[in-house]
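A.B. asks: okay, sequence plus prediction incoming.
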Amino acid sequence: MKKYLWLVVSLFSLLLCPAMAFGHATVISSNPSPNEALDTLPEKISIQFSENIQPAFHSLEVFSQDGDKIQIQDSTISEQSEKILEAKWKGTINEGIYYIKWRVVSSDGHPIEGTIPFQFGDSSGLPDQDNSEVNASFPNSINVILQSLQYICFAALTGILFFRLSLMKDSRLFEASRRTRLYLWLSYAGLAFSIFCSLPLKVTIDAGVGWTDAFKVSYIKEVLNATNFGTVWIIEILILLLLFLVIYFMLENSLNKSLPYLSFIIIASLMICKAFTGHTAAVPNQVLAVLMDFLHLLSMALWLGGLMALLVILPGLADRQAVQEDKKTFYWSIIQRFSKWAFLFVILLIVSGIYSSIQHVPTIHSLFNTTYGQLLLAKIGLMLIMIVLGGFHFLRGKKQTKKLGYSVGMEFGLGIVILLVAALLTNVQTAMSSPGPIEKTLRTEENNEVTLMVTPNEVGDNLIQVNLSNEGKPIAEIEQLTITMQPLDSPRGEIKLQMTEKNTGTFSSKSILTMPGKWNIHIHGLTESLDSINADFIIFIGNS
């Protein structure tokens, strides 16, 4: 185990520099802004998002209060920034209330949509309405099934190749097994099916159409030519064709030692392609995020795939041994080798899982109160049970009393459920959208303690509260306290507040926070003796 210690330390160091991201794009600003009353129309409609949007299946439409569609030019992505969607007016409009309906596909491949109400000229007041309605519904069931199938087939292929390369010594015995050949080809067929079907499924999600239009040439071309998914899908198809040839020649030529290694590398490259889609596409440090996502998928596939090989392949291979004692020796030698490797897989799973969690779950509140956080807790719980079963099998392998029984099937079944939960996690909005109420405390150079509380800490109405104390006692001689709040993702949107003292050393004010993401909160207090108290906080505002 000591030889793995360097790996644990190296991977754990990566956790010191995580990058946070929403997972779905959110509206940062717009022109017109939500509920804005305009005397003159801007030259064009523009909406800025928190991340780059894909140049496919985006739209901007304007409707009057009566539902009549207003003619505007087609939406385009701004030349200034890939985060901005814009469209020019075709003419003037009458006074009244209007609604901008927008739809985009964010960089992580998830479509979102919403409305922005505004008023032009003199008209009755606007009803309050959120500026963004992110499509955070439960993921498409077909998408979850296909992704689960893909994960299972990844596990089956990597597991059986790992079985061949690291656990067995006689390659000819491996290739001679009919069960092994069937296992390999069924796994490949499932993987190919899931990847092929992901294209028309992506059309239905991004274009918002049914399966009857999923194979429409224009839609397929737009997905392939104008989305990140399309580029990755084409690469995956080419890799699949190469994998078919390598597996075929590997089974036909059992003496060739390089083909099993090449097969494993090709399957690993498909996993890397998978890591480039989903939530990792939206993080600032994408290279590290993709690496950790790949390691997480690979280690889980090797662990679960190894169990599949032990259940399906090992008994048949053991029975091919001529002497009963050789059967027992062969069986338990494989089990013991796999147990040692499983320890490494668990380490990789834990480290990469912690990194991903830090990226997408900002607070304890969001862990327990969001769909993403609850699914993550379920995955962690199942993983712990699976680790306990793995430890039980490791101890039994040392005793070599009797063959592994139903408990291995239980461990394998838990792994399948974990892959299903993982498929759900890749399709729901991350917990960054709902970090929950926040409370932070800083100590200044003058030994003053400044505590900031923001509730509910999301776009819209919020209660801002500041407590000032020194050595545990409230500071009484505060002449005034002001707060300057600036979103870090946009130069616009600065908010200044004059705080009201509620109790000694306790100040509060209500404010509307206009956009999600990182904000810098600067607190400036002035005492009666003209001494300053200054503190800066970086907080994360949710969008729901």
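C.D. replies: Sure, I can see it.
A.B. asks: make it CA atoms for all contacts and neighbour counts henceforth
C.D. replies: Will do.
A.B. asks: mind giving me the packing neighbours of the host helix or strand of residue 247?
C.D. replies: For residue 247, the host element (DSSP states H and E) is helix 228-252. Here helix 228-252 touches helix 178-207, helix 217-226, helix 258-275, going by 3 or more CA pairs under 8 Å, 6 or more residues apart in numbering; DSSP states H and E.
A.B. asks: here comes the other one, which I'd like you to weigh against the first:
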Amino acid sequence: MSAKPLMTAGRQPTARRLLLVLAALLTALLAGAAPAAAHAALIRTDPGEGSVVPSAPSRVLLTFSEGVLLSADSLRVLDPSGKEVQQGGAEHASGATDTATVRLRPGVGNGTYTVAWKAVSADTHPVSGAWTFSVGAPSKTSAAVPRQDVGGGPAGVLYGIGRYVAYGGFALLVGSCVFLAVCWPRGVRLRAMRRLAVGGWAAMAVSTLALLLLRGPYVNGTGLGGMFDLGAVRSAIETKPGAALLSRLLLLAAAAVFLSVLFGAASSRAAASGPPDERSPESSAGRRNLAIGLGVGGAAVAIGLAATWSLAEHASVGIQPGLAMPLDVLHLLSMAVWLGGLAALLTALYRAAGIERQAVRRFSRIAFGCVCLLAATGGYQAWRQVGSWDALVATWYGQLLIAKVALVAVVIGAAYVSRRWTGRLADQDLPEEEPEPVPATATSADPARAAQLARQHAALATARVRKRRDADPGRTGLRRSVLAEAAVAVVVLAVSTVLSGTEPGRAVEQAAAAAAAPGAVPVSGGPVFAAIPYDTGGPNGKGIASVHLDPARTGDNELHLIITDPAGNPVDVPEVDLSLTLRSKNIGPLPVKLSHAGTGAWTAISVQLPMPGQWQLSLTVRTSDIDEVTETKNVAIG
């Protein structure tokens, strides 16, 4: 009679904790589902944006800040009446992957022409935009450019969720298998542990298939009805990201074989187990060879799965890709072994009757090694992707990276507490999760009565095991600290997912530098990063104002302003004002209400821009009562 209150009281706090973890998961999913920022910026066009050429060109040429992937309809040129005048499909000019060109039909007349373009950055993220040029003289145009919501809309939201689930499934699959194979082989026989590994595999399989179907709508900005367009799926498979997703599905088939052999071997060992002196040398050698085969095969599959991300995303572009890709694979594997193993340990502590202290210590040592690898590889990737201290605080990528580092520090702190509780564990020989067999005295000639007695016996046996397990205060404290680790780890994984879909700080700065070059066009249809030097003429009057406007489109925008001294250190000034003016339409100046957010930092959450065009950004900085200067910078709002 006393067992039931004990079990009920134990389940209530556990349920509350699991609800907290679920709430953190939902919050992370919503954060990770935001559309990805543009990674390739249009920096130059021929003819130039807004230019007037005396005669019709033979082709249109676009140059980007990095390599892009093109499709046949990546470039559309519309005459003043809205009729398409391009000839053939888009292609790279002279094989240069950072260009896109398309030929124009002969006999193109005078007037204003609209160029609508879309492409996929080399790190898989789609970009799009539109611009105009005129032949002979500008004219009115009725060309209606269709909305190209590439990377956004419902397809973008679902694609972001799918990427999060894929990362989570990878961590569960790899981490739980390493935990069971290396730290706690006895746990393979438990149903809860097998379900965890299979759940990770299923999450990866479903999310990867969904990503492959969503790739077309995500890249082309079409509705979700395009998910089942076989032509779009075939076109997606022919690209680098599509091929990576297809390879992931094939590797998951191999992972399914690995899981079946791993679980089957565990069942065979349990069925054929006997006293050590009765086991033949042949069976021991066979088990050793099987373990080696499983280790080599599992490692190959895990490395292949990690490579499907590294070969198609941030690590494959930018500086030092030959070094970045293998280090990124190592980073992903370390993340999976640590976070997935953490989930496996949490499952064992809550669902299994008991886990040996030695198994927990073994995982603790492995987790420490993974954290060291994560710090080393993550530090290199941060240097490679951020590029400068200014970009670390002035770009969305840098701010997310700071948040990730802070969250990882919290997880490491919780892990330290868990390590202390591990040393207090009572090393008891606890029975397995399955109940003991029904004694002969509990049997009955009536099958229904016998089944009832069996259920009662199983419930009592489970209650006795849990009571004995929960009597260890070290085990209770360990469960709580590991639960805290897992809850924060869920958010870390969400931030990592958003990071992989955010434009790196180095790319933002390079795009800004390229846009400032002679003959360049301002970045449109995506975030704008502008570095504005100023000199008020007085003491400490020199510095740099870094402005980040996102998404730099009509409607609601967010603006971040960072002021630094010549050495790059954030500094406060007595007064700073900012306004935007669209001179071509006599709009403005529109003042921007800035809020002080920290040393040298100001933000404006809602900057309303009524229409697209070439806006002039005016920045006034006052460093003393009499020293003041106003600087201007043109930015394109798409």
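C.D. replies: Yep, it's here. Bear in mind the structure is a predicted one, so any value in this text is a computation, not a measurement.
A.B. asks: between the helices and strands packed on helix 228-252 of structure 1, which gets nearest to residue 165 of structure 1?
C.D. replies: helix 258-275 (7.2 Å; CA to CA).
A.B. asks: ok, now which ones touch residue 496 of structure 2?
C.D. replies: Residues in contact with residue 496 of structure 2, defined by CA atoms under 8 Å, 6 or more residues apart in numbering, are residue 404.
A.B. asks: measure it to residue 373 of structure 2 for me?
C.D. replies: From residue 496 of structure 2 over to residue 373 of structure 2 the distance is 16 Å, taken as CA to CA, to the nearest Å.
A.B. asks: and if you look at residue 218 of structure 2?
C.D. replies: Distance of residue 218 of structure 2 to residue 373 of structure 2, computed by CA to CA: 34 Å.
A.B. asks: what about those two, which has more around it?
C.D. replies: More crowded of residue 218 of structure 2 and residue 373, by other CA atoms under 10 Å: residue 218, with 30 against 19.
A.B. asks: the more buried one touches residue 148, doesn't it?
C.D. replies: No - assessed by CA atoms under 8 Å, residue 218 of structure 2 is found out of contact with residue 148, at 10.3 Å.
A.B. asks: leaving out sequence neighbours, find the closest residue to residue 362 of structure 2.
C.D. replies: residue 183 (5.6 Å; CA to CA, 6 or more residues apart in numbering).
A.B. asks: structure 1: which residue goes with the one you found?
C.D. replies: Under the alignment (TM-score structural alignment), residue 183 of structure 2 pairs with residue 167 in structure 1.
A.B. asks: what about that match, neighbour count?
C.D. replies: 18.
A.B. asks: which residues touch it?
C.D. replies: Per CA under 8 Å, 6+ apart, neighbours of residue 167 of structure 1: 334, 337, 338.
A.B. asks: out of those residues, the closest to residue 195 of structure 1 would be?
C.D. replies: residue 338 (29.5 Å).
A.B. asks: buried ones in the one helix or strand that closest one maps to?
C.D. replies: In the assignment (DSSP H and E), residue 338 of structure 1 maps to helix 324-360. Within helix 324-360 of structure 1, the residues that count as buried by 16 or more other CA atoms under 10 Å are 327-328, 330-332, 334-339, 342-353, 355-360.
A.B. asks: after it, which helix or strand is next?
C.D. replies: Going down the chain from helix 324-360 of structure 1, the next helix or strand is helix 364-369, by DSSP H and E.
A.B. asks: where exactly do the strands run in the stretch 1-150 of structure 2?
C.D. replies: Assigned by DSSP state E, counting those that start in this stretch, the stretch 1-150 of structure 2 shows strands spanning 42-46, 52-53, 59-64, 68-69, 75-78, 86-91, 99-104, 111-121, 126-135.
A.B. asks: ok, the match of residue 183 of structure 2 to residue 332 of structure 1 distance?
C.D. replies: Residue 167 of structure 1 is 11 Å from residue 332 of structure 1, by CA to CA.
A.B. asks: how about residue 511 of structure 1?
C.D. replies: 67 Å.
A.B. asks: go on, residue 85 of structure 1?
C.D. replies: 61 Å.
A.B. asks: what's the counterpart of residue 61 of structure 1 in structure 2?
C.D. replies: Checking TM-score structural alignment: residue 61 of structure 1 goes with residue 76.
A.B. asks: so what's its match up against?
C.D. replies: 84, 85, 86, 115, 116, 117.
A.B. asks: the same query, at a cut-off of 6 Å, please.
C.D. replies: By CA atoms under 6 Å, 6 or more residues apart in numbering, the residues touching residue 76 of structure 2 are 115, 116.
A.B. asks: next one: residue 64 of structure 1
C.D. replies: Residue 64 of structure 1 is in contact with residue 98, counting by CA under 6 Å, 6+ apart.
A.B. asks: now with 8 Å, please.
C.D. replies: Neighbour list for residue 64 of structure 1: 70, 96, 97, 98, 99 [criterion: CA under 8 Å, 6+ apart].
A.B. asks: for residue 508 of structure 1, which non-adjacent residue is closest in space?
C.D. replies: residue 465 (4.2 Å).
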